[in-house]
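Trainee: Just to be clear, the model below is a prediction. Sequence and coordinates:
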Amino acid sequence: MNTASSIPQIAAAGFRADLVRWRQLVTPGWLAALTAGAAVEAAPAAGWRLFEAGCDSAALFEQSHIPGAAYFDTGCIEQEPLWNKVSDQAMQALLLARGVRHDTTVIVYGRNNLAAARLAHLLLYAGVADVRLLDGGYARWLACGHPCAAGPAASPVAAADFGIAFPAHPEYLIGTAEARALLARGDAVLASIRTEAEFTGRVSGYSYIAAGDIPGARWGRAGEDGDVNSMSAYHLADGSMKPAADIVAQWAEYGIVRGTPTAFYCGTGWRASMAFFYAWLMGWPDISVYDGGWFEWSQTAPAV
């Protein structure tokens, strides 16, 4: 089992030495070599899949995308009115139709990399064993000068079965009842991955959600006030993940610490999924995403 002290010795060149699951955060250079057919370190299994995750952005995908990618719209995996995950049956069908089994390596990126994090989290929930995220997303790919392709993606070959019970990791996702139980324990944390203005109730951040936040939650930070797509507290200027130690320190300031059962949430799930994925990369145990987040909580309880 990997420990924090062993990470620098095992991380391959080009990968993050400060992450337990260092293979799961890939660089644009690594992905460019892989898509070009070159030999790469920590190579995925045969039959790997590359998805661009987005919301109503299929037209942009067809204009320009990473070679070899297929488009995966988050509208397929979330449903109104709360934008929570679709049913397990529907989720499994979506993955099988795209050729994804539990043993398929899936690499995800996005123009908004929060969409990719949302998909990545649900892939882990489903039980896909090897899920990888492009650090910095499509913007960093372009900034590094890597080639792009145009046109629709080729139709995938569907998978006949997922290969294991679905979902394999239901503990990675909780609902409102479980979130309430977590708060009542006293030895667990609901971590609000929202801006300071959202967390303090000064603004909602969304046109369709009331202002406020969950009483008893701890602030896990997010990004700039007024921008629900910003995760600048977690990212360097190029959009890549900050050093793990920096993220751990900002969490610890508000009592979010490794080993304490922690459920991340935001407004509807995207920012929380990014925080979850980074904690997962660091090897944190007992972590989950509260899928309903403030949107669902606000429908059933008064604001702070």
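Mentor: Good, I have the coordinates. Numbering: from 1, shown residues only.
Trainee: contacts, neighbours, all on C-alpha from now
Mentor: OK.
Trainee: What segments of the protein are helices?
Mentor: Assigned by DSSP state H, the chain shows helices spanning 7-10, 28-35, 58-63, 88-97, 113-126, 137-143, 176-185, 196-199, 244-252, 270-281, 293-300.
Trainee: Format those as a markdown table; extra columns: distance to residue 219 and mean neighbour count.
Mentor: Shown next, in a markdown table, are the helices of the chain (distance: least, C-alpha to C-alpha, whole Å; neighbours: other C-alpha atoms under 10 Å):
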| stretch | distance to residue 219 | mean neighbour count |
| --- | --- | --- |
| helix 7-10 | 28 | 13 |
| helix 28-35 | 31 | 17 |
| helix 58-63 | 34 | 15 |
| helix 88-97 | 30 | 17 |
| helix 113-126 | 19 | 25 |
| helix 137-143 | 25 | 18 |
| helix 176-185 | 14 | 14 |
| helix 196-199 | 7 | 22 |
| helix 244-252 | 8 | 15 |
| helix 270-281 | 12 | 25 |
| helix 293-300 | 13 | 21 |
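Trainee: Use this one as the comparison:
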Amino acid sequence: MPILIQHDELRERLAGERLAAERGAEAGTRTVVLDVRWSLAVPDGTEAYLAGHVPGAVYVDLDRELADHDAVGEGRHPLPSEQALTAAMRRWGLRDGDTVVVTDDLGNQSAARAWWLLRHAGLADVRMLDGALAAWRAAGHPLDTGWVSPEPGDATARFGGMPVIDADAAAALPSGGVLLDARAGERYRGEVEPIDPRAGHIPGARSAPSGGSLDASGRFLPADALRERFAALGAVPGVAVGAYCGSGVTAAHAVAALAIAGVDAALYPGSWSQWSREEGRPVATGPET
């Protein structure tokens, strides 16, 4: 299945489905848009969503619906349970067989968390709006305001659709594969650490900031360019590859970029927020060696 959808295709799909509904005709596969507005600086994206979103888009609260903060010792954004994600998916109106499009206002660096989780939950057709809301706006497509409350859906989360690694597997990966750190380079090198208790990176990991997979407009680089980027880091088809970040959010973006490049990669959900809190876990600083 495609990983990305372009703004014109999404606009045409939504318009076609809306027209079919008005005529009482069967539209076929539904397209559901999820708005995952979130950032470290502004974790609650509700205000921005209400001010303008893709018509029909349902707001997704990353902190509350894409993470389980009752889980202890698993980092700042532990994965939700199957039951919790099922309840959220149904609130978003998702049905089995839907095409789901996720977007944000951050070049998909937060929406990728929803992309990854929904793929992990077994949904077959989940895509990111390439260029996210910036591309939608730049094309002059309309935005709606206010809240969207869809009819409840019936989709069920069944985890296992995406590879996952834990801290021990992440520690071992560099010896026989490639472990990528999707945080900013200065955090990887240990020059700054704004949120977690220790600065640095997992020994043997290679720096691959998630923003480096995007062009100046916030779109993913072409597949050939992504393949070249990751090949320079040793991440090529057939090699075991894993990705982590601060708390498992932008690492999902790295997994998506790798998938566009044709490289399968596992996600370490606990990421640095878990690793840096566990006594006895070694920490490396400075540039790659």
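Mentor: Right, received. Where do you want to start? Small disclaimer: the values here were computed from a predicted structure and weren't measured.
Trainee: how about TSV for the helices of structure 1, with distance to residue 260 of structure 1 added?
Mentor: As requested, the helices of structure 1 are arranged in TSV below (distance: least, C-alpha to C-alpha, whole Å):
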stretch	distance to residue 260 of structure 1
helix 7-10	22
helix 28-35	33
helix 58-63	40
helix 88-97	27
helix 113-126	20
helix 137-143	30
helix 176-185	11
helix 196-199	21
helix 244-252	11
helix 270-281	12
helix 293-300	19
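Trainee: Looking for the alignment partner of residue 199 of structure 1 in structure 2.
Mentor: Residue 199 of structure 1 maps onto residue 188 in structure 2, with residues paired by TM-score structural alignment.
Trainee: same check, this time on residue 33 of structure 1
Mentor: Under TM-score structural alignment, residue 33 of structure 1 pairs with residue 12 in structure 2.
Trainee: In contact with the closest residue to residue 57 of structure 2 other than its chain neighbours, which residues?
Mentor: With sequence-adjacent residues excluded and distances taken as C-alpha to C-alpha, 6 or more residues apart in numbering, residue 57 of structure 2 is closest to residue 33, at 4.6 Å. Applying C-alpha atoms under 8 Å, 6 or more residues apart in numbering to residue 33 of structure 2 gives the contacts 54, 56, 57, 58, 100, 101, 102, 103.
Trainee: Quick check: residue 33 of structure 2 vs residue 124 of structure 2, distance?
Mentor: 15 Å (C-alpha to C-alpha, to the nearest Å).
Trainee: Map residue 73 of structure 1 onto structure 2.
Mentor: Aligned partner of residue 73 of structure 1 by TM-score structural alignment: residue 61.
Trainee: could you measure the residue mapped onto residue 241 of structure 1 from structure 2 against residue 1 of structure 2, distance?
Mentor: Aligned against structure 2 by TM-score structural alignment, residue 241 of structure 1 finds its counterpart in residue 220. Relative to residue 1 of structure 2, residue 220 of structure 2 is positioned 17 Å away (C-alpha to C-alpha).
Trainee: In terms of neighbours, single out the busier of these two.
Mentor: Using other C-alpha atoms under 10 Å, the more surrounded residue of residue 220 of structure 2 and residue 1 is residue 220, with 22 against 7.
Trainee: Quick check, the more buried one in contact with residue 213.
Mentor: Yes - using C-alpha atoms under 8 Å, residue 220 of structure 2 is in contact with residue 213, at 5.8 Å.
Trainee: can you list residues touching both of the two?
Mentor: By C-alpha under 8 Å, 6+ apart, the residues touching both residue 220 of structure 2 and residue 213 are residue 257.
Trainee: and residue 54 of structure 2, what does it touch?
Mentor: Neighbours of residue 54 of structure 2 in contact, by C-alpha under 8 Å, 6+ apart: 33, 133, 136, 142, 143, 144.
Trainee: just checking, the third one touches residue 9?
Mentor: No - in this structure, residue 136 of structure 2 sits apart from residue 9 without contact. The criterion is C-alpha under 8 Å, and the distance is 10.9 Å.
Trainee: Nearest the middle, which residue of structure 2 would you pick?
Mentor: Central residue of structure 2 (C-alpha atoms, centre = their mean): residue 112, 1.6 Å from the mean position.
Trainee: Counterpart of residue 131 of structure 1 over in structure 2?
Mentor: Checking TM-score structural alignment: residue 131 of structure 1 goes with residue 126.
Trainee: Would you agree that match is in contact with residue 113?
Mentor: No - with contacts counted by C-alpha under 8 Å, residue 126 of structure 2 stays clear of residue 113, the gap being 11.5 Å.
Trainee: Tell me the counterpart of residue 276 of structure 1 in structure 2.
Mentor: Aligned by TM-score structural alignment, residue 276 of structure 1 pairs with residue 255 of structure 2.
Trainee: and that match, how far is that from residue 172 of structure 2?
Mentor: 19 Å.
Trainee: Same question for residue 225 of structure 2.
Mentor: On the measure of C-alpha to C-alpha, residue 225 of structure 2 and residue 172 of structure 2 end up 28 Å apart.
Trainee: returning to what we had before: so who does the match of residue 276 of structure 1 touch?
Mentor: 243, 264, 265, 266, 267.
Trainee: Tally up the residues packed near the third one, please.
Mentor: Residues within reach of residue 265 of structure 2, counting by other C-alpha under 10 Å, total 28.
Trainee: Report the contact partners of it.
Mentor: 163, 240, 241, 242, 243, 255, 258, 259.
Trainee: Count the residues that sit near the alignment partner in structure 2 of residue 150 of structure 1.
Mentor: Mapped onto structure 2 by TM-score structural alignment, residue 150 of structure 1 lines up with residue 145. Residues lying near residue 145 of structure 2 (other C-alpha under 10 Å) number 15.
Trainee: Now do the contacts for residue 166 of structure 1.
Mentor: Residue 166 of structure 1 touches 88, 92, 126, 127, counting by C-alpha under 8 Å, 6+ apart.
Trainee: And it, what's its match in structure 2?
Mentor: Mapped onto structure 2 by TM-score structural alignment, residue 166 of structure 1 lines up with residue 158.
Trainee: Before I go, just wanted to say thanks for your time.
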